[in-house]
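1. Coordinates for the following, if possible.
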Amino acid sequence: MPRRFVFAFAAAAALLGPAAAEAAKPPEVTVMTRNLFLGADLAPAINAPDIPTAIDGAGTVWNELQSTKFPERAAPLAREIKASGADLVGLQEVALWRKQTPSDGGAKPISPLAGATPATAVEFDFLALLQSELKKAGAKYKVAVVQNEFEAELPVDADHDDATGTGPLASFGADFDARLTMRDVILVRTGSKVKVGKARTGHYKTRYEPSVGGIKIPVDRGWTSVEAKVGTRAFRFLNTHLEAFGDPKIREAQAKELTKGPLKTSEQVILVGDLNSGDAQDHEPEQPGDELAFKALTKFGFKNNGARQSCCFKSLFDPAGVFDHTVDHVLSKPGLKTVKASVTGHDASERTPSGLWPSDHGGVVSRVRLR
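-> Below is the predicted model of the structure:
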């Protein structure tokens, strides 16, 4: 800007007083990414070589879900969100667990039985439980957009006793059917200076597709976004959860789909989420290629605005658990100034009465200054 215009602007601001100076100051926005942890490791079921083993594995998954007590974990998670003061929150693994007793053999895409019907009785609705705790905590947040991702249903041998089975797969010990629907959600704080408009959602074409007993399971992952504005400053807020399993090139391809789709815009973008990927300099990758998705986004022009070391507890019950790497991110393009950033969910005072950490991940809260 020519110097004479700078002087003219400064003189005008001085004449108009504090109001003009405040109007000239770039606005700031606080955002948060929070993986709630779906409640169990799905590997015993989705990595099973055949249906009987998958039914046993589903029992292991179900029992772990009960032990990780999301209704109890929802309280500290709600307090975290309230304390963050975040204008916009991107949530991942907002699970919906449903049950059907007796078993009728499960449901698509895994069930080999024709006519099997989906379970409908709600066991745990993570979104409803979190909303209830937010209300109790006095945190006023409303849902801006919800996207259903991976969904599957299996018969469950919860007691690991084939003699107690029900339904057409009773000989394999099926006690009931359990249905999991994974969801990604964006919350907006009521009364925030950030106003949200059009919401968009999408699924990735590239996906992980494990096989259980020769039956292919499509693991859908995707993204949610809202168009947002502070005064006259507009930006896009996008939340995603990239693939955690399989070849790291799957999540790299998903990141590239983002750069060719909803991230391909001239407006300011704030991207949050569990990328299952990070800077290779930040930690030793669990397997070669773990950094590829993060590299694809930074190569596209995204800047890291988040605090590091947000992942992951191997057990919610381990009081000595620590975070030792970063997969949860706040990124921006064009790069925005980070005013402050922090990680939540690793203070011992946040553990539940049963001694559980709020999640296996930490939350990442970042305050950024818009251009």
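
2. When you work out contacts or count neighbours from here on, use the C-alpha atoms and nothing else.
-> Will do.

3. In this structure G278 contacts E291, no?
-> Yes. With contact defined as CA atoms under 8 Å, G278 reaches E291; the gap is 5.2 Å.

4. Tell me which of the two has more neighbours.
-> E291 (26 against 23; other CA atoms under 10 Å).

5. for comparison, sequence B:
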Amino acid sequence: MKPLRHRLFGLLLFIACLPVSAYAQSLSRGDGDLRVMTYNVDEGTDYQEVARASGFQEFLVAVGQTITQVRASNPPERMQALAKQIIAAGPALVSLQELDRWSSGPFDQATSTCGTVTPEFDMLQELRKALSAQGAHYEVAAHAQQYAFPPTPGLILPATFLCVQVVNQVVILARTDLDPSRFQWSNPQSAQFSNSVFLPTPIGVVPLPRAWVSVDAKFNNKAFRFIGTHLESAVAQIRELQGAELRAGPANTALPVILAMDSNAQAAPPPQDVTYVDFIAAGYRDAWSVTFPFLDGFTCCQAQFVNNPQSQLSQRIDLILTLGNIEVQRIVLFGATQASKTASGLWPSDHAGVAAQLAPE
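-> Presented below is the predicted three-dimensional model:
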């Protein structure tokens, strides 16, 4: 017989190699559980070409490439698939990121001005419509604008000029079909972080602020604060400062806290991002690592066009953290399997959704 330590190592190795589908099937439907979720819905582009553009002509082409990417990602179809994942999780509260409103309109070359833009995709509206059509009952509990590009000239090669506008939002949705004696929410709050980055472009500097949203809620007469946010992705120092703002601001409360976010702070694989480490050092519990200490639970990221045949999730940055008397009972990934893809072969998002079953005490 093998020594005990060898058998234990083999067992841990077996657990670590289990596919997501083996342990992330569904959440309990018991009467005593609180279900919450975080989901980055994917705005349809990574702005890589815009960030790299060095001259006006290159910038025009980059803007054209950006809106082309968004169109190719088919937000209406993806919002239908994403609504299905939210309904499968059944959360009372959902933290959503990258709910963009994309608009376009004509560009007058003679005067170098943008005409009136009209909406092409409103992801919040499309997601709410999809949820309602599939029988779910949610309302917007809190929302905040993050960054916004004003109507900006672009060029779709070879010769289609246009103007593009985008407004990026973070949102909390709350269920309206739960017994009000069991679940209520109030006190919606939101603000932009004071620490942010700026994007220099050939037509000027564009601020890229981030924001947080929160509500106070009760579930089975147990009160807590639910916070959603989307921290800075490109500049680690700014991300860390935003995390500190969050802990000193909306999370500085006597209530137990549930923080559901795209943190852009890598929890797995190692090395862990400083912002993540800061939260753990401040006493926050990571619901995933509490439940699955030996599983990576990757949540990000599929290919930019979300049409990759096999999943490319390779890091865990979408987190549900708790502070105070909140029991973590179960946690599940959604939108990470082939069955979640749209009929045309798109992933619902470039992220997986994360839903947890919790019990405020």
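
6. buried stuff in the longest strand along the second structure?
-> Counting by DSSP state E, the longest strand found in the second structure is strand 138-156. Buried residues in strand 138-156 of the second structure, counting neighbours by 16 or more other CA atoms under 10 Å, are found at 138, 141-148, 151-156.

7. mind checking how far the corresponding residue of the first structure for Q192 of the second structure is from F294 of the first structure?
-> Mapped onto the first structure by TM-score structural alignment, Q192 of the second structure lines up with H203. Distance of H203 of the first structure to F294 of the first structure, given as CA to CA, to the nearest Å: 19 Å.

8. which of these two has more neighbours?
-> Taking neighbours as other CA under 10 Å, H203 of the first structure and F294 compare with F294 leading, 24 against 18.

9. so that one makes contact with G273?
-> No. If you go by CA under 8 Å, F294 of the first structure and G273 don't touch, sitting 11.4 Å apart.

10. for the stretch 151-300 of the first structure, what spans make up the strands?
-> 176-189, 195-203, 211-212, 215-216, 222-230, 233-241, 268-274 (DSSP state E, counting those that start in this stretch).

11. deepest of these, which one?
-> Most buried of those, by mean neighbour count (mean count of other CA atoms under 10 Å): strand 268-274, with a mean of 26.

12. which residue numbers in the second structure go with that strand?
-> So strand 268-274 of the first structure is aligned with residues 256-262, judged by TM-score structural alignment.

13. For R351 of the first structure, give me its contacts.
-> R351 of the first structure sits next to 76, 357-358 when contact means CA atoms under 8 Å, 6 or more residues apart in numbering.

14. Specify which member of the residues you listed is nearest to G345 of the first structure.
-> P358 (6.3 Å; CA to CA).

15. Now do the same for the closest one: its match in the second structure.
-> So, by TM-score structural alignment, P358 of the first structure is matched to P348.

16. ok, now P71 of the first structure?
-> Aligned by TM-score structural alignment, P71 of the first structure pairs with P76 of the second structure.

17. any idea which element its match lies in?
-> helix 75-89 (DSSP states H and E).

18. Over which residues of the first structure does the helix or strand just after that helix lie when aligned?
-> Toward the C-terminus, helix 75-89 of the second structure is succeeded by strand 93-97 as the next helix or strand (DSSP H and E). Alignment of strand 93-97 of the second structure against the first structure: residues 88-92, by TM-score structural alignment.

19. Could you do stretch 124-134 of the second structure as well?
-> Using TM-score structural alignment, stretch 124-134 of the second structure pairs with 127-137 in the first structure.

20. Next up, the contacts around A45 of the first structure.
-> Here A45 of the first structure is in contact with 53-58, 61 (criterion: CA under 8 Å, 6+ apart).

21. can you tell me which residue in the second structure aligns to it?
-> Correspondence of A45 of the first structure to the second structure, assessed by TM-score structural alignment: V50.

22. Confirm that its match sits in a helix.
-> Yes. The assignment for V50 of the second structure by DSSP: H, G, I helix; E, B strand; the rest coil puts it in a helix.

23. Put together CSV for the strands of the stretch 151-300 of the first structure, with distance to K299 of the first structure on each row.
-> Output for the strands of the stretch 151-300 of the first structure, formatted as CSV (distance: least, CA to CA, whole Å):
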stretch, distance to K299 of the first structure
strand 176-189, 25
strand 195-203, 22
strand 211-212, 33
strand 215-216, 33
strand 222-230, 20
strand 233-241, 18
strand 268-274, 14
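
24. Could you work out which of those reaches nearest to V29 of the first structure?
-> strand 222-230 (8.3 Å).

25. follow-up on the earlier one: who touches the match of stretch 124-134 of the second structure?
-> 71, 74-75, 77-79, 82, 94-96, 140-141.

26. Please repeat the previous calculation with a cut-off of 7 Å.
-> 71, 74-75, 78-79, 94, 140 (CA atoms under 7 Å, 6 or more residues apart in numbering).

27. what's the offset of it from the middle of its chain?
-> Counting by CA atoms, centre = their mean, to the nearest Å, stretch 127-137 of the first structure is centred 17 Å from the centre of its parent chain.

28. What mean distance separates that stretch from the matching residues in the second structure?
-> Following the fit onto the second structure, the mean deviation recorded for stretch 127-137 of the first structure is 0.8 Å by mean CA distance after the TM-score superposition for the first structure.

29. Of all residues in the first structure, which one is nearest the centre?
-> Q92 (1.6 Å; CA atoms, centre = their mean).

30. Tell me the spacing between that one and L187 of the first structure.
-> The gap separating Q92 of the first structure from L187 of the first structure is 11 Å, by CA to CA.
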